[in-house]
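A.B. asks: Sequence below, structure please.
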Amino acid sequence: MRKVQERFGERISVERRAFPLRPEPDPTVTFKGTYREAAWQRAAAMSAPDGVTFTMWARDDYPTWSLPALEAARCAALQGNEVFERVHLLLFEAFFTKGINIGNREEVIEVVRGAGVDMDRFLKEYDAGSARPQVLKEFDEAHSTYQITAIPTVIFNGGRKVVGATSLEEYLKILNALGVS
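C.D. replies: Next up is the predicted model:
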């Protein structure tokens, strides 16, 4: 989506919504030998030509949920969209490239620390849990209104829904069909 945004600039509007795959921790979640590992392998193959690296999860503590990272991103957004975008990207890289457990609050805080945010303000909001209601509201809306069950899911004007990792070319075709050029 970042490349689509760069290409089209102000001609499109991208609204990111939080979608915790599990709004509660699930201690049974694993990585090795599951659909998660297969999905990462597909994502790695698809994104390699763009210079994006997916590192297979090597730790024993695969995140049992993503709510701590999603709350952190929403708290960062309170400091502006630019801060949100930096934190969002760093959390993505932390999880998919560096093997950082985004379900672990302390590890998430360390990632955010590297994003140049006002940490006093961030920690005040994060510790208060002020972003959780918004994250859960976005999850509920995505699930109940749009029947979203997977990430990424992109919904275009007119209701067309694209689920899963999708090539830039496919997004360009859809936007062209919608009259965006």
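
A.B. asks: only C-alpha atoms for contact and neighbour calcs from this point on.
C.D. replies: OK.

A.B. asks: got the buried residues for the helix or strand hosting Val83?
C.D. replies: Using DSSP states H and E, Val83 sits within helix 81-96. Of the residues in helix 81-96, 83-88, 90-91, 93-96 count as buried by neighbour count, 16 or more other CA atoms under 10 Å.

A.B. asks: helices and strands around it, which ones?
C.D. replies: With contacts taken as 3 or more CA pairs under 8 Å, 6 or more residues apart in numbering; DSSP states H and E, helix 81-96 sits against helix 67-77, helix 105-113.

A.B. asks: roughly how far is the first one from the heart of the chain?
C.D. replies: The chain centroid and the centroid of helix 67-77 are separated by 10 Å, computed with CA atoms, centre = their mean, to the nearest Å.

A.B. asks: do stretch 10-17 as well
C.D. replies: Here stretch 10-17 shows a centroid-to-chain-centroid distance of 15 Å under the convention CA atoms, centre = their mean.

A.B. asks: before we move on, what about stretch 38-49?
C.D. replies: Stretch 38-49 sits 16 Å away from the centroid of its parent chain (CA atoms, centre = their mean).

A.B. asks: I'd like the structure of this one too, to check against the first:
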Amino acid sequence: MEEAWGEHLIIERKSFPLRPEPDPNVTFRGTYREMAWRRAALLSAEDGITFTRWEREDFPTWSLPALEAAKCASWQGEEAFQTMHLLLFEAFFTQGKNISRREEIYEVAQEAGLDMETFRQDWETGKARALVWEDFREATATYRVTAIPTVVFHTLQPGDTEADTPRFVEAQRIVGAVPQSEYLRLLHHLINGKG
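C.D. replies: Take a look at the predicted model:
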């Protein structure tokens, strides 16, 4: 979408921890998680995305570590963030890595080509965790996000800058895993002045 609509888009990715605290009892097999995984696999197949069924016993107990890792990667530049962001998704959904475990996150960071000394130092400061919580508060308070993915679309008026925060009432959003065509339909609608 960025390639096709890049000049019309400002994309901001925000963190939203689904499981902000560790839950040692979380499982995959025979739960709503497994059903959702199957549904996501079906919906994303037309976009060429592969979901591999989770086979390990140690399903990730919380989502905060991976979100922190993405924040740490962002401090090494946009390309580093984009690479790490994508590789975290692939690690979890395709390769079956437990991205709530520090050592497995470090493997992904290494694969992403990050400066590992800097990455580890940034991780240890705790600043990334604070920023993840800041994103979470903004998502829930400003945009009333309760699920992911939630993609919020809003239009900037002439004279607005990227720093301007549009009001929620002017925003349109798509909630849940949907085909890419849904995003493109709404983008086309907004860009052509009908949104």
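
A.B. asks: returning to what we had before: any idea which of the helices and strands packed on helix 81-96 of structure 1 gets closest to Leu178 of structure 1?
C.D. replies: The closest of these to Leu178 of structure 1 is helix 67-77. By CA to CA, the value is 29.3 Å.

A.B. asks: Trace Arg132 of structure 1 over to structure 2, please.
C.D. replies: Using TM-score structural alignment, the partner of Arg132 of structure 1 in structure 2 is Arg129.

A.B. asks: Stretch 57-77 of structure 2 corresponds to what range in structure 1?
C.D. replies: Following TM-score structural alignment, the aligned partner range for stretch 57-77 of structure 2 in structure 1 is 60-80.

A.B. asks: Name the residues of the strand or helix carrying Asp140 of structure 1 that are buried.
C.D. replies: Per DSSP H and E: Asp140 of structure 1 is located in helix 132-146. Across helix 132-146 of structure 1, burial judged by 16+ other CA under 10 Å covers 132, 135-136, 138-140, 142.

A.B. asks: of these, closest to Asp120 of structure 1?
C.D. replies: Relative to Asp120 of structure 1, the closest of the buried residues of helix 132-146 of structure 1 is Arg132; by CA to CA it sits at 18.4 Å.

A.B. asks: Next one: that closest one from Ala72 of structure 1, what distance?
C.D. replies: The gap separating Arg132 of structure 1 from Ala72 of structure 1 is 9 Å, by CA to CA, to the nearest Å.

A.B. asks: Then Tyr146 of structure 1?
C.D. replies: Relative to Ala72 of structure 1, and taking CA to CA, Tyr146 of structure 1 is found at 24 Å.

A.B. asks: repeat for Arg113 of structure 1
C.D. replies: Separation of Arg113 of structure 1 from Ala72 of structure 1 (CA to CA) stands at 11 Å.

A.B. asks: what's the answer for Val180 of structure 1, then?
C.D. replies: The gap separating Val180 of structure 1 from Ala72 of structure 1 is 33 Å, by CA to CA.

A.B. asks: before we move on, the earlier item: isn't the match of Arg132 of structure 1 right up against Leu64?
C.D. replies: Yes - Arg129 of structure 2 lies in contact with Leu64 (CA atoms under 8 Å); the separation is 7.5 Å.

A.B. asks: tell me the most buried of the helices and strands packed on helix 81-96 of structure 1?
C.D. replies: Scoring those by mean neighbour count under mean count of other CA atoms under 10 Å gives helix 67-77 as the most buried, with a mean of 25.

A.B. asks: Could you report the distance from the nearest residue to Met116 of structure 2 once chain neighbours are set aside to Phe89 of structure 2?
C.D. replies: Excluding the flanking residues, the one nearest Met116 of structure 2 by CA to CA, 6 or more residues apart in numbering is Gln110, at 6.7 Å. With the distance defined as CA to CA, Gln110 of structure 2 ends up 15 Å from Phe89 of structure 2.

A.B. asks: and Trp5 of structure 2, how many neighbours?
C.D. replies: 13 (other CA atoms under 10 Å).

A.B. asks: Helix or strand: which one has it?
C.D. replies: Assigned by DSSP H and E, Trp5 of structure 2 belongs to helix 2-5.

A.B. asks: Under the alignment, what does Glu170 of structure 1 map to in structure 2?
C.D. replies: In structure 2, Glu170 of structure 1 lines up with Glu182, judged by TM-score structural alignment.

A.B. asks: before we move on, what about Ala48 of structure 1?
C.D. replies: Per TM-score structural alignment, Ala48 of structure 1 is aligned with Ala45.

A.B. asks: again with Ala142 of structure 1
C.D. replies: Mapped onto structure 2 by TM-score structural alignment, Ala142 of structure 1 lines up with Ala139.

A.B. asks: Does its match touch Val145 like I think?
C.D. replies: Yes - the pair Ala139 of structure 2 / Val145 is scored as a contact, 5.4 Å apart, by CA under 8 Å.
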